[in-house]
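In: I'll drop the sequence and a predicted model, then ask my questions.
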Amino acid sequence: MTRPYYAPTGGHPDQTQLLTDRAVFTESYAVLPKGTMRDITTSFLPGWDKTRLWVIARPMTGFAETFSQYIMEVAPGGGSDTPESDPQAQAALFVVEGTAMLTVGGQTHQLAPGGFAYLPPASKWTLHNTGQDTLRFHWIRKAWQPAPGLDVPDVLIASDADTPPTPMPGTEGRWATTRFVDPSDLRHDMHVTIVTLEPGAVIPFMETHVMEHGLYVLEGKAVYRLNRDWVEVEAGDFMWLRAFCPQACYAGGPGRFRYLLYKDVNRHMPLTPLACG
């Protein structure tokens, strides 16, 4: 059976594999190919049972500073009653394999592959794998930034299958974005979406903007322009972009190209007072 979304499974290659790979870290972007997500790069978290994770992004001064992103792997019977230790952290969860039982606000939600949850800060959620299969999901964390006149966002439960994609203007649907959160809701200071490009579709200009990005390829393959380089990427790869990194894409096929996208939005830029000399 074909998996609808790629998820790492760990393991190690044998001693015959060549060392040359597509992994790269530059001053403006990083690419973590799926082959880098081995057993040796996993970690564990306090409060989580039968769980390991790949940390694929974390705030780094001088690079991307607003978010962290994990790929969580929860064995049957595993999970956590105390998943988040930071009361300022909001979360976006996206399930790629297995089924998560998420409890928040006194309600329990079953998240199958494609299931999405937005969890505001201090929402006291729990998550468990009560099924027979391994659960894998993305967990994106950002400290929520208050703004005058805006309340903390509400809990939101959605799914890829039930959220119609929005075609980008002038593309006849060949380039579309699945938006789980209303982009006009200024309570949200991060957006997590799914971008879909049909075979032959392009992002036809060099996007150059202040938003930081995490892009995890869920399906297909493409060539991505990152700063001055064209980089081949495929399902399971992760791209990590700092602010103002130029970017574009050509999805050559044969199938569609889809990725889970993070960006920071809707807030003033923090200003550092100039030192007086």
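Out: That came through, no problem.

In: rest of the way, CA atoms for contacts and neighbours
Out: OK.

In: tell me which residues of stretch 201-215 are tucked away?
Out: Judged by neighbour count using 16 or more other C-alpha atoms under 10 Å, the buried positions of stretch 201-215 are 201-203, 207, 211-215.

In: out of those residues, flag the one nearest to Thr99.
Out: Of all these, Thr99 sits closest to Leu215, with 22.7 Å by C-alpha to C-alpha.

In: name the element that closest one belongs to?
Out: Assigned by DSSP states H and E, Leu215 falls within strand 213-219.

In: give me the residues contacting that strand.
Out: With C-alpha atoms under 8 Å, 6 or more residues apart in numbering as the contact definition, strand 213-219 has outside contacts at 4-7, 57, 64, 69, 233-243, 256-264.

In: how about the strands of the stretch 1-150 of the chain, start to end?
Out: Under the criterion DSSP state E, counting those that start in this stretch, the stretch 1-150 of the chain contains strands at 24-25, 29-32, 42-43, 49-57, 68-80, 89-97, 100-104, 107-111, 115-119, 126-128, 135-143.

In: on that earlier part again, and of the buried residues of stretch 201-215, the nearest to Pro113?
Out: Distances from Pro113 to the buried residues of stretch 201-215, taken as C-alpha to C-alpha, are shortest for Leu215 (18.0 Å).

In: separation between that closest one and Ala222?
Out: 13 Å (C-alpha to C-alpha, to the nearest Å).

In: among the strands of the stretch 1-150 of the chain, which is nearest Asp160?
Out: Nearest of the strands of the stretch 1-150 of the chain to Asp160, taken as C-alpha to C-alpha: strand 115-119 at 6.4 Å.

In: count of residues packed around the residue lying closest to Pro164 once chain neighbours are set aside?
Out: Nearest in space to Pro164, with sequence neighbours left out and distances taken as C-alpha to C-alpha, 6 or more residues apart in numbering, is Thr178 at 6.4 Å. Thr178 sits with 21 neighbouring residues when counted by other C-alpha atoms under 10 Å.

In: again, but for the one 3 residues further on
Out: Under the neighbour criterion other C-alpha under 10 Å, Val181 is assigned a count of 17.

In: quick one, what contacts it?
Out: 191-192.

In: the one 10 residues further on too?
Out: Shown in contact with His191 (C-alpha under 8 Å, 6+ apart): 181, 183, 261-265.

In: try Gly114
Out: With C-alpha under 8 Å, 6+ apart, Gly114 has these contacts: 94-96, 159-161.

In: put this next to the first one:
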Amino acid sequence: MNKSTYFAPSGGHPDQTQLLSDRAVFTDAYAVIPKGTMRDIVTSFLPFWDETRLWVIARPLSGFAETFSQYIMEVQPGGGSERPELDPQAQGVLFVVEGSFDLSFNGETYRLEEGGYAYLPAGLKWTLKNNGDAVTRFHWVRKSYEAVDGLDHPDPIIANEKDVAANVMPDTDGVWATTRFVDPTDLRHDMHVTIVTLQPGGVIPFCETHVMEHGLYVLEGKAVYRLNQDWVEVEAGDYMWLRAFCPQACYAGGPGPFRYLLYKDVNRHMKLG
């Protein structure tokens, strides 16, 4: 695929003539954070990250995301971190939407470019450096790992989307497919970050209602998404959070594919307290 199709925010600030009405929605069941809200004024910073800012698009919060946080990181040339993750219980997934960086752990260094994916298990010591001459932007999804007695911790994974065959959904003639970086039968993992692709006119043909919490970042294209009782238009650069059991469905609007980066929590008993 053409690597330039991934959408990445660049910040900036609207002028005083722009209307205040927008597509941002925050409800008890879902939230929509449009790309137009990802401006300079809402960026954040992290300890021990040099030449870096980020947009926090999900965080554990009463009435919002419960299991994960998600950042869009923006690292300038020469920037990065020798101490990126300060929580020893936090596992992470990195997905590159623009530029490249060098990721190092266990004595090895890996260059991740656009479409690059890394799974970083809890407790892993890793570093990240933008050694290129252009800004790099990537998603960082974090979740506290739920260890299970008798199951080993997962191993690190380095991949690129272009090298992973998508799994076509049954009875869809190829219009709906999921790119999986982790074997879904590997119960060591308690979260998955995948890429869902719907070709123009493709649909999720029923209202999915399930236990998994979702974070969806639109990488490419546009669609009309069913969120609880509402149909909401979304496009590349928009972010959606869906509470567990929030009904969801989708019509891909074309003219090109509709693609999104999807988080979900998996493979663990429900907490009873």
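Out: Perfect, thanks for sending it. Note that the structure is a prediction, hence the values are computed from the model and not measured.

In: quick check: TM-score for this pair?
Out: The TM-score (TM-score structural alignment, normalised by the length of structure 2) is 0.98; 272 aligned residues with a C-alpha RMSD of 1.0 Å.

In: ok so, going back, restricted to strands, list the contacts of His191 of structure 1.
Out: 261-264 (DSSP state E).

In: Throw those into CSV and include neighbour count, thanks.
Out: Converted to CSV, these look like this (neighbours: other C-alpha atoms under 10 Å):
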residue, neighbour count
Leu261, 20
Tyr262, 23
Lys263, 19
Asp264, 18
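
In: list just the nearest of those residues to Gly106 of structure 1.
Out: Here the nearest of these to Gly106 of structure 1, counting by C-alpha to C-alpha, is Tyr262; it sits at 27.7 Å.

In: wait, Gly200 of structure 1 touches Gly255, no?
Out: No. When contacts are counted by C-alpha atoms under 8 Å, Gly200 of structure 1 is not listed as touching Gly255 (9.4 Å).

In: and Phe25 of structure 1, how far from Asp229 of structure 1?
Out: Noted for Phe25 of structure 1: a distance of 12 Å to Asp229 of structure 1, by C-alpha to C-alpha.

In: and Pro169 of structure 1, by the same measure?
Out: From Pro169 of structure 1 across to Asp229 of structure 1, the span is 27 Å (C-alpha to C-alpha).

In: equivalent analysis for Asp185 of structure 1, please.
Out: Distance check for Asp185 of structure 1 against Asp229 of structure 1: by C-alpha to C-alpha, it reads 35 Å.

In: quick one on the thing from earlier: which one of the strands of the stretch 1-150 of structure 1 lies closest to Gln247 of structure 1?
Out: Between Gln247 of structure 1 and the strands of the stretch 1-150 of structure 1, the shortest separation by C-alpha to C-alpha is 9.9 Å, and it involves strand 29-32.

In: list the buried residues of the closest one.
Out: Neighbour counts over strand 29-32 of structure 1 (16+ other C-alpha under 10 Å) mark 29-32 as buried.

In: now that strand on structure 2. Mean distance?
Out: Its aligned residues in structure 2 lie a mean 0.2 Å from strand 29-32 of structure 1 after superposition (mean C-alpha distance after the TM-score superposition for structure 1).

In: and that strand, what other elements does it pack with?
Out: For strand 29-32 of structure 1, the contact count by 3 or more C-alpha pairs under 8 Å, 6 or more residues apart in numbering; DSSP states H and E identifies strand 24-25, strand 238-241 as packing neighbours.

In: which PyMOL command selects the buried ones in the contacts of Gly114 of structure 1?
Out: Buried members of the contacts of Gly114 of structure 1, identified by 16+ other C-alpha under 10 Å, are gathered into one PyMOL selection as follows:
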select buried, resi 94+95+96+159+160
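
In: make a markdown table from the contacts of Gly114 of structure 1 and add distance to Ala112 of structure 1 to it.
Out: Converted to a markdown table, the contacts of Gly114 of structure 1 look like this (distance: C-alpha to C-alpha, whole Å):
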| residue | distance to Ala112 of structure 1 |
| --- | --- |
| Phe94 | 9 |
| Val95 | 6 |
| Val96 | 8 |
| Ser159 | 9 |
| Asp160 | 10 |
| Ala161 | 10 |
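
In: specify which member of the contacts of Gly114 of structure 1 is nearest to Asn129 of structure 1.
Out: Taking C-alpha to C-alpha as the measure, Val95 is the one of these closest to Asn129 of structure 1, at 11.6 Å.

In: is it true that the closest one touches Leu111?
Out: Yes. If you go by C-alpha under 8 Å, Val95 of structure 1 and Leu111 touch, sitting 6.8 Å apart.

In: distance from the strand holding Leu215 of structure 1 to the middle of the chain?
Out: On the basis of C-alpha atoms, centre = their mean, to the nearest Å, strand 213-219 of structure 1 sits 6 Å off its chain's mean C-alpha point.

In: and the angle for that strand with strand 49-57?
Out: Strand 213-219 of structure 1 and strand 49-57 meet at an angle of 120 degrees, taking axes from the mean of the first three to the mean of the last three C-alpha atoms, to 10 degrees as the criterion.

In: how about strand 213-219 of structure 1, aligned to which bit of structure 2?
Out: On structure 2, the counterpart of strand 213-219 of structure 1 by TM-score structural alignment is residues 214-220.

In: look up the closest residue to Phe206 of structure 2, ignoring the ones flanking it.
Out: On the basis of C-alpha to C-alpha, 6+ apart, the spatially nearest residue to Phe206 of structure 2 that is not a chain neighbour turns out to be Ala249, at 6.0 Å.

In: touching, the one you found and Arg226? I think so.
Out: Yes. Applying C-alpha under 8 Å as the test, Ala249 of structure 2 and Arg226 come out as touching, 4.8 Å apart.

In: what touches both of those two?
Out: Among the neighbours of Ala249 of structure 2, those also in contact with Arg226 (C-alpha under 8 Å, 6+ apart) are Cys207.

In: the more surrounded of these two?
Out: For the pair Ala249 of structure 2 and Arg226, the greater number of neighbours falls to Arg226 (20 against 17), based on other C-alpha under 10 Å.

In: so is the more buried one in a helix, a strand, or just coil?
Out: For Arg226 of structure 2, the reduced secondary structure class is strand; criterion used: DSSP: H, G, I helix; E, B strand; the rest coil.
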